[in-house]
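Asker: Have a look at this prediction, sequence included:
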Amino acid sequence: MARSDPQVNIRMPQELKDRLEAATTETNRSLNGEILERLERSFDAPTVEIGEASLDAIEARLRHALKHK
């Protein structure tokens, strides 16, 4: 990343920052690099719209499956 790239200052909960910092040791990235990678992936990930009825059906199936385990 070039020094000419714009900077963005954001606020985030300390817990989230701690989680991001922990991830940097696993991925060997800087905090900035980790945040950028995760943002990029969020745009590449497919989005799925689920309606209320679908959620209710999923919940019913899960309850049934857990009950008959």
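Answerer: Cool, got the structure. Numbering: from 1, shown residues only.
Asker: Every contact and neighbour count from this point should use C-alpha atoms.
Answerer: OK.
Asker: what does stretch 56-65 contact?
Answerer: By Cα atoms under 8 Å, 6 or more residues apart in numbering, no residue outside stretch 56-65 reaches it.
Asker: A further structure is provided below for comparison with the first:
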Amino acid sequence: MSRTDSHFNLRLPKELKVKLTAAARENDRSTTTEAIARLGETFARQDIVEAKAARDALVVELSNALQAGLSAAEDLGEVRNALQEAQRVSDAKLASLRPTKENEPKQ
């Protein structure tokens, strides 16, 4: 890190400092680099949790939209069936009103 980076003093409980120093030695890092890496991992995990929550909310929203679309499609199917039935009834009524050869006036 360059000296132009912002610096601040951080007081740690002794137990945490001992753990951090030991982890830094194990990972062949400075204590500062170890602290930065661990903080970065924590924020990355938080970002992943938030992204998963957003994804889950989107899945629920899409599922609801799909269900609404399926319901609308079923409703349209019912409307289509009703229109077809109305057309059959109308055709039958029209057919009954048309003169047949038997009912045609003879000339």
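Answerer: Received the coordinates, thanks. Quantities reported herein were computed from a predicted structural model and do not represent experimental measurements.
Asker: Just give the TM-score of the two.
Answerer: The TM-score (TM-score structural alignment, normalised by the length of structure 1) is 0.63; 48 aligned residues with a Cα RMSD of 1.3 Å.
Asker: counterpart of the longest helix along structure 1 in structure 2, which residues?
Answerer: In structure 1, with assignment by DSSP state H, the single longest helix is helix 52-67. Mapped onto structure 2 using TM-score structural alignment, helix 52-67 of structure 1 spans no residues at all.
Asker: Just the buried residues of that helix, please?
Answerer: Neighbour-count burial for helix 52-67 of structure 1, counted by 16 or more other Cα atoms under 10 Å, picks out no residue.
Asker: for stretch 78-86 of structure 2, same thing?
Answerer: Buried, per 16+ other Cα under 10 Å, within stretch 78-86 of structure 2: nothing.
Asker: which bit of structure 1 covers that stretch?
Answerer: Using TM-score structural alignment, stretch 78-86 of structure 2 corresponds to no residues of structure 1.
Asker: quick revisit: how far away from the center of its chain is the longest helix of structure 1?
Answerer: 24 Å (Cα atoms, centre = their mean, to the nearest Å).
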